[in-house]
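Student: structure, please.
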Amino acid sequence: MKRAAVFGLAVSMIAASPVVAQDDDWDMTRDRPKRLVSAHITLSSGLVLAARCMGGRFDALIAGLPAAAAGGETRTLRLTIGDDDEYDSTWNVATNRTVAVADYPAAMARSWRKGGRFQVAIPGGAPNGGTLRHDVTLPASSAAIGETLTACGKPLEDARDALLPDVPAGGLSAPAVWSRPPRPQYPIEFKYAGGYAIITCINQPDGVLGECVVESEHPQDGGFGDSALRAARRSQVEIPGETRGSYTPRLIGFRTVFRSQ
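Tutor: Have a look, this model is predicted:
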């Protein structure tokens, strides 16, 4: 998609009709020295969606949002993908507070890659303090977004994506509760005063967590993802109403925030 060829975006206080993009893929930026591969699209309102692999870190970003409230490190965006139900999605606030970075970037990029209707509701984002809503039909991006995912070793398809809307900000899908919560240690190699990591796992029949992956972390080279991953593998859940040893597998996601004392 040429940078000058943008597509319309309906923005209103209520649900709006989707606006259809005219071109067949997203813009690309490649910078070999920076190890950057980025797919991005600019909407006529100034909202920008981007999926990028840079230096081994994968991100999905939305830029051009109303600035997040001062002091907050995360913000909630209410998303609707296709015909699915609206759900609350936690995003990280960037240094530029009009930019939000996804907790689950690969999953978000895969949903954008398919194209179709995408709605973002921003609580408190309207001039009168109400909810600002963006409603757009995205072009499919098999090639561009697919290239960014592949550059960072992310799969083009993942069955776990469908379970993410059921993972609340607290991390556990009801009725699961922690019987042995994760207790990450601050990385031994002290590089940064703080950071975060987002982990997802599948609970095993006995409640131990397995198939754990780092969904996102910042800073990328701070060791926070590895620390949270080790803690996840030592943790355990229980599921009231079910018998330990035959627990139903569920997707377990949690955020760990690291701060030096």
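Student: use CA for all of it now, contacts and neighbours both
Tutor: Fine.
Student: part of a helix, is residue 110?
Tutor: Yes - counting by DSSP: H, G, I helix; E, B strand; the rest coil, residue 110 is part of a helix.
Student: what residues are up against it?
Tutor: Shown in contact with residue 110 (Cα atoms under 8 Å, 6 or more residues apart in numbering): 145, 156, 157.
Student: go again with 10 Å.
Tutor: Contacts for residue 110 (Cα atoms under 10 Å, 6 or more residues apart in numbering) come out as 51, 60, 141-142, 145-146, 149, 154-158, 161.
Student: out of these, who has the most neighbours?
Tutor: Highest neighbour count within the contacts of residue 110: residue 51, with 32 neighbours (other Cα atoms under 10 Å).
Student: how many residues are close by residue 187?
Tutor: If you count neighbours by other Cα under 10 Å, residue 187 ends up with 16.
Student: residue 246 against residue 208, yeah?
Tutor: No - using Cα atoms under 10 Å, residue 246 is not in contact with residue 208, being 11.6 Å away.
Student: stretch 108-124: how far from the chain's middle?
Tutor: With Cα atoms, centre = their mean, to the nearest Å as the basis, stretch 108-124 stands 11 Å off its chain's centre.
Student: just the terminal-to-terminal distance for it.
Tutor: Distance across stretch 108-124, first residue to last, is 23 Å (Cα to Cα, to the nearest Å).
Student: count of residues packed around residue 43?
Tutor: Residue 43 has 18 neighbours, counted by other Cα under 10 Å.
Student: equivalent analysis for the one 10 residues further on, please.
Tutor: Per other Cα under 10 Å, the neighbour tally for residue 53 reads 25.
Student: quick one: it from residue 40, how far?
Tutor: 12 Å.
Student: give me the common contacts of the two.
Tutor: Contact criterion Cα under 10 Å, 6+ apart; residues shared by residue 53 and residue 40: 60, 145.
Student: helices of the stretch 1-150 of the chain, start to end?
Tutor: Here the stretch 1-150 of the chain has its helices, by DSSP state H, counting those that start in this stretch, at 105-114, 144-151.
Student: for the first one, which positions count as buried?
Tutor: So that's helix 105-114. Buried residues in helix 105-114, counting neighbours by 16 or more other Cα atoms under 10 Å, are found at 105, 106, 107, 108, 109, 110, 111, 112, 113.
Student: for the helices of the stretch 1-150 of the chain, give me CSV that also has distance to residue 201.
Tutor: Shown next, in CSV, are the helices of the stretch 1-150 of the chain (distance: least, Cα to Cα, whole Å):
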stretch, distance to residue 201
helix 105-114, 14
helix 144-151, 20
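Student: to compare with the earlier structure, here is another sequence to fold:
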Amino acid sequence: MRSKALITLFLVAGSGAALAQDVTDDWEVIRQPENKSVFAFVPTTTGLTIGFRCVDGVYGAIIGGLPEASRNTRIRTLTITVGDDEPDDSRWSVTTDRTVALADYPARLARELREGGPVSIVIPGGGGEGRNLRHNLVLPASSTAIDETLTACGRLLEDPRDALLPEITESGLPDGVTWARAPRPTYPRNNYAEGYAVVTCVVQPDGGVHQCEVESEFPTDGGFGRNALRATDDARIVSPGEASGQYAPRMIGFRVNYVMR
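Tutor: Model prediction:
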């Protein structure tokens, strides 16, 4: 049932009914060619379902089967440990199905999980009465399915930017860095009352930003990612601990929550 809910979310994002589904030794794949959509997912023995999807150029990571989030919760944190790596506190957006969440940085997670193996997912407060809930998983490797979703969205199969993402704090900026001129997005023209986009950029020596990319956005056809990307044109950071004009390259990120007033 939980994987069915996750598939339903994919169908809503893809806005189509025609499906082609593969069930192989790899992750399962659902394709909607008419909507330029592909979805790779795997149900786990602990009740979670994990999936990666590309919908007309918009990439996303989805987890279903989570303990239901409270009505006022928009963002939830999941602590994910892949193999012997250090635990990573990652941010996820709660969907209309409050047992399902979307990752802020999906492509990096896809590249990590396609290797399969041990994965631990800790849900803070998910055990009730303030207790954490831990899922200890052993995921199958994905030889082609996850790569298909990445390629469909023009995402690299190996990306050196992944190593810089852990430097981004909850504020979106590395320690010691502040906005001199923060991005100022406006609400795009669409039919949605709310949405969000997450964008990363690389800092230039003079404090400007370039190589900006949309990491995630929802709804997929709301234009929120393009809008947030345009807002980076005049954005600048300041790093008081460095000489002006000699800032070291580093990754910054920011999230825009759009709400129609």
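Student: quick one: which of residue 246 and residue 208 of the first structure has more around it?
Tutor: Set side by side, residue 246 of the first structure and residue 208 show more neighbours around residue 208, with 19 against 12, by other Cα under 10 Å.
Student: relative to residue 182 of the first structure, how far out is the nearest residue to the more buried one once chain neighbours are set aside?
Tutor: Spatially, and ignoring its direct neighbours in sequence, residue 208 of the first structure is nearest to residue 236 (4.4 Å; Cα to Cα, 6 or more residues apart in numbering). The gap separating residue 236 of the first structure from residue 182 of the first structure is 8 Å, by Cα to Cα.
Student: swap in residue 84 of the first structure?
Tutor: Counting by Cα to Cα - residue 84 of the first structure and residue 182 of the first structure are separated by 31 Å.
Student: more neighbours: the two, which one.
Tutor: Taking other Cα under 10 Å, residue 84 of the first structure and residue 182 do not tie; residue 182 has more neighbours (19 against 9).
Student: where does the closest residue to residue 244 of the second structure other than its chain neighbours land in three-state SS?
Tutor: Nearest non-adjacent residue to residue 244 of the second structure, counting by Cα to Cα, 6+ apart: residue 206, 6.4 Å away. Counting by three-state DSSP, the backbone at residue 206 of the second structure sits in coil.
Student: I'd like to know how many residues surround residue 206 of the second structure.
Tutor: Residues near residue 206 of the second structure, counting by other Cα under 10 Å: 15.
Student: who touches the closest residue to residue 29 of the second structure other than its chain neighbours in this structure?
Tutor: Counting by Cα to Cα, 6+ apart, residue 29 of the second structure lies nearest to residue 40, which is 4.4 Å off, once chain neighbours are set aside. Contact analysis of residue 40 of the second structure by Cα under 10 Å, 6+ apart lists 7, 21-22, 26-31, 50-54, 61, 142, 144-149.
Student: redo that, cut-off 7 Å
Tutor: Residue 40 of the second structure makes contact with 27, 28, 29, 30, 51, 52, 53, 145, 146, 149, according to Cα atoms under 7 Å, 6 or more residues apart in numbering.
Student: and which of these is nearest to residue 65 of the second structure?
Tutor: Among these, residue 51 lies closest to residue 65 of the second structure (Cα to Cα), at 11.7 Å.
Student: so that closest one sits right up against residue 62, yeah?
Tutor: Yes - counting by Cα atoms under 7 Å, residue 51 of the second structure touches residue 62, with 5.1 Å between them.
Student: of these two, who's got more company?
Tutor: In this view residue 51 of the second structure and residue 62 are compared by other Cα under 10 Å, and residue 51 has more residues nearby, 27 against 23.
Student: quick check: closest non-adjacent residue to the alignment partner in the first structure of the more buried one.
Tutor: Using TM-score structural alignment, the partner of residue 51 of the second structure in the first structure is residue 50. In this structure, residue 50 of the first structure finds its nearest non-sequential neighbour in residue 40, 4.2 Å apart by Cα to Cα, 6+ apart.
Student: residues contacting residue 193 of the second structure?
Tutor: Applying Cα under 7 Å, 6+ apart, one finds that residue 193 of the second structure lies in contact with 259, 260.
Student: equivalent analysis for residue 25 of the second structure, please.
Tutor: Listed by Cα under 7 Å, 6+ apart, residue 25 of the second structure has no contact partners.
Student: how about residue 88 of the second structure?
Tutor: Contacts of residue 88 of the second structure by Cα under 7 Å, 6+ apart are 79, 80, 81.
Student: which bit of the first structure covers the lengthiest strand in the second structure?
Tutor: Longest strand in the second structure, counting residues (DSSP state E): strand 117-128. Matched against the first structure by TM-score structural alignment, strand 117-128 of the second structure falls on residues 116-127.
Student: let me see the residues that make contact with that stretch.
Tutor: Outside stretch 116-127 of the first structure, the residues that touch it by Cα under 7 Å, 6+ apart are 18, 66, 77-82, 130-139.
Student: and it, how far apart are its ends?
Tutor: Separation of the first and last residues of stretch 116-127 of the first structure by Cα to Cα is 28 Å.
Student: any buried residues in that stretch, and which?
Tutor: Of the residues in stretch 116-127 of the first structure, those buried (16+ other Cα under 10 Å) are 116, 117, 118, 119, 120, 121, 122, 123, 125, 126.
Student: do the same with stretch 19-30 of the first structure
Tutor: Result for stretch 19-30 of the first structure [16+ other Cα under 10 Å]: buried residues 19, 20, 21, 25, 26, 27, 28.
Student: tell me how far that stretch lies from the chain's centre.
Tutor: In terms of Cα atoms, centre = their mean, the centre of stretch 19-30 of the first structure is found 21 Å from the chain centre.
Student: tell me, how many residues neighbour residue 200 of the second structure?
Tutor: Neighbour number of residue 200 of the second structure under other Cα under 10 Å is 26.
Student: got it, and residue 189 of the first structure?
Tutor: By other Cα under 10 Å, the residues close to residue 189 of the first structure number 8.
Student: check the secondary structure at it for me.
Tutor: coil.
Student: for it, list the residues it contacts.
Tutor: Contacts of residue 189 of the first structure by Cα under 7 Å, 6+ apart: none found.
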